[in-house]
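Engineer: please work out how this folds:
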Amino acid sequence: MTIRIVVADDHPIYRDGVITSLEETGEFRVVGTAASAEEAICISEQKHPDIALLDMSMPGGGLSAVKAISAAGSAKYVAMLTVSEDDETVANAIKFGATAYILKGVSAANLRKILKGVAVGEPHVSPSLAAKVLTFMTQPSNREPDSPLKELTLREKEILRLVSKGQSNKEVANALDIQEKTVKHYMTTIMGKLHARNRVEAALIGHDFWKEKE
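Structural biologist: Take a look at the predicted model:
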């Protein structure tokens, strides 16, 4: 069975070399190419390949591509082909749905061997990365989860905190010695950043956040 594959890399010479290496034995057929994450996502949706082979550092980011392609199921499997040996990057690629993480120094024969395994669901992480990735993924995380308020400025947080305590725009304006229309402007920005449909929803998000901190 010929394995249908999409190859995404923003370096044309390297991409062409990968295509030649894959197709020369007749085991693979490249059904689409891409030079960016957006193109990789689109071509995968169009072609539904057995494997989407993605470069990590292409425009738009390989992580965004693997996440979107895996979530949509537009490729049966996703494999990353990259120079990056950062353990967090590898862990995130796997978390987002990559079946394989292959370093670009691999030989053509080994690349074909790995991808034939990927085509039947065999996971692969380059041996030089496997141990430290396992350590990274199993160690306790000391990082706090992202705050829902992470996009807010200090001033916006200050205003939202008062609003979450039930204060009106006029009361907030008096407390901070600013104009009421300025508070309204800030609240519009805050609601946009929080994806809140209205002032009450924004206030509830703020209330829940600060309640957990108490």
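Engineer: use CA for all of it now, contacts and neighbours both
Structural biologist: OK.
Engineer: what about the closest residue in space to Ala68 that isn't next to it in sequence, distance to Asp10?
Structural biologist: Excluding the flanking residues, the one nearest Ala68 by Cα to Cα, 6 or more residues apart in numbering is Ile41, at 6.9 Å. To Asp10, Ile41 is 14 Å away according to Cα to Cα, to the nearest Å.
Engineer: now the second one, please; I'll put the structures next to each other:
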Amino acid sequence: MRNVTVAIVDDHPIVCEGLAKIVSECEEFSVIGVAVTASEATALTLERRPDLLILDLNIPGGGMSVICDLARQATGTRIVVLSMSEAPDDVIGALRLGAAAYVLKGTGGAELCAILRAVAEGGCYVTPHLAARLIAAAEPPKAAAGHPEDARMLSKREAEIYALVRQGCCNKDIGRRLSLSEKTVKHYLTNMFKKLEVRNRTELALHAPWI
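Structural biologist: Below you'll find the predicted structure:
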């Protein structure tokens, strides 16, 4: 795996130090900066363009504002929210704004590194019990009962890709499992985003769990 640059945003120095140590111990990651406020986080990301940004939501200025700012700037940095909050509004809000992952603090170091690897390779992630709670709370629209419109919109191949996206597979894994090139997988995903009116694979994974 190529070297992956990481920036960390948290307003507690001990948390930043601990995260930097954990991430740096994984040989493929390099920590290139730390910030403690929303404005610092945005400035750091625009200046250094890290591959990944580990972001706490509860920082001065608000972590959500960082996600919004970076989405508008289209930096290419993938955002991993690392938070204590299990509030559905925080999880869904962060993902809809463009975060690639939502991870609860308390996650072990080895698991966090595995999540970062998956996100760096194009995958998305939500702490499993949070994802299960969101999916359980989601209900299909009444008009879609029995034969959901969204299900009919997807081809058989798109439905297969959808199922693998929900499992957290990156494009490379999807291509390997379905004997497709990564370019072809990206083409399918682009069409699926348009059909289902979502912006990214995280929204796709949470969009219609009844498909």
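Engineer: and the TM-score between them?
Structural biologist: Once superposed, the chains reach a TM-score of 0.63 (TM-score structural alignment, normalised by the length of the second structure), with 140 aligned residues with a Cα RMSD of 1.5 Å.
Engineer: more neighbours: which of Ile41 and Asp10 of the first structure?
Structural biologist: Neighbour totals were compared for Ile41 of the first structure and Asp10, and Ile41 leads with 23 against 18 (other Cα atoms under 10 Å).
Engineer: name the residue closest to the centre of the first structure, please.
Structural biologist: With distances taken as Cα atoms, centre = their mean, Ser64 lies nearest the centre of the first structure, 3.8 Å away.
Engineer: list the contacts for that residue?
Structural biologist: Listed by Cα atoms under 8 Å, 6 or more residues apart in numbering, the contact set of Ser64 of the first structure reads Ala37.
Engineer: my guess is Leu104 of the second structure contacts Ser83, does it?
Structural biologist: Yes - with contacts defined as Cα atoms under 8 Å, Leu104 of the second structure counts as touching Ser83 at a distance of 5.1 Å.
Engineer: OK, contacts around Ala20 of the second structure?
Structural biologist: Contacts of Ala20 of the second structure (Cα under 8 Å, 6+ apart): 8, 31.
Engineer: distance check, it against Met84 of the second structure.
Structural biologist: Distance, Ala20 of the second structure to Met84 of the second structure, by Cα to Cα: 18 Å.
Engineer: returning to what we had before: in which helix or strand would I find the residue nearest to the centre of the first structure?
Structural biologist: Per DSSP states H and E, Ser64 of the first structure falls inside helix 62-72.
Engineer: from the contact counts, what lies against the helix or strand following that helix?
Structural biologist: Per DSSP H and E, the first helix or strand lying C-terminal to helix 62-72 of the first structure is strand 77-82. Packing partners of strand 77-82 of the first structure (3 or more Cα pairs under 8 Å, 6 or more residues apart in numbering; DSSP states H and E): strand 51-54, helix 62-72, strand 100-103, helix 108-118.
Engineer: picking that back up, buried stuff in the helix holding Ser64 of the first structure?
Structural biologist: Using 16 or more other Cα atoms under 10 Å as the test for burial, helix 62-72 of the first structure gives 62-63, 65-70.
Engineer: one more: stretch 96-105 of the second structure?
Structural biologist: Buried residues in stretch 96-105 of the second structure (16+ other Cα under 10 Å): 96-104.
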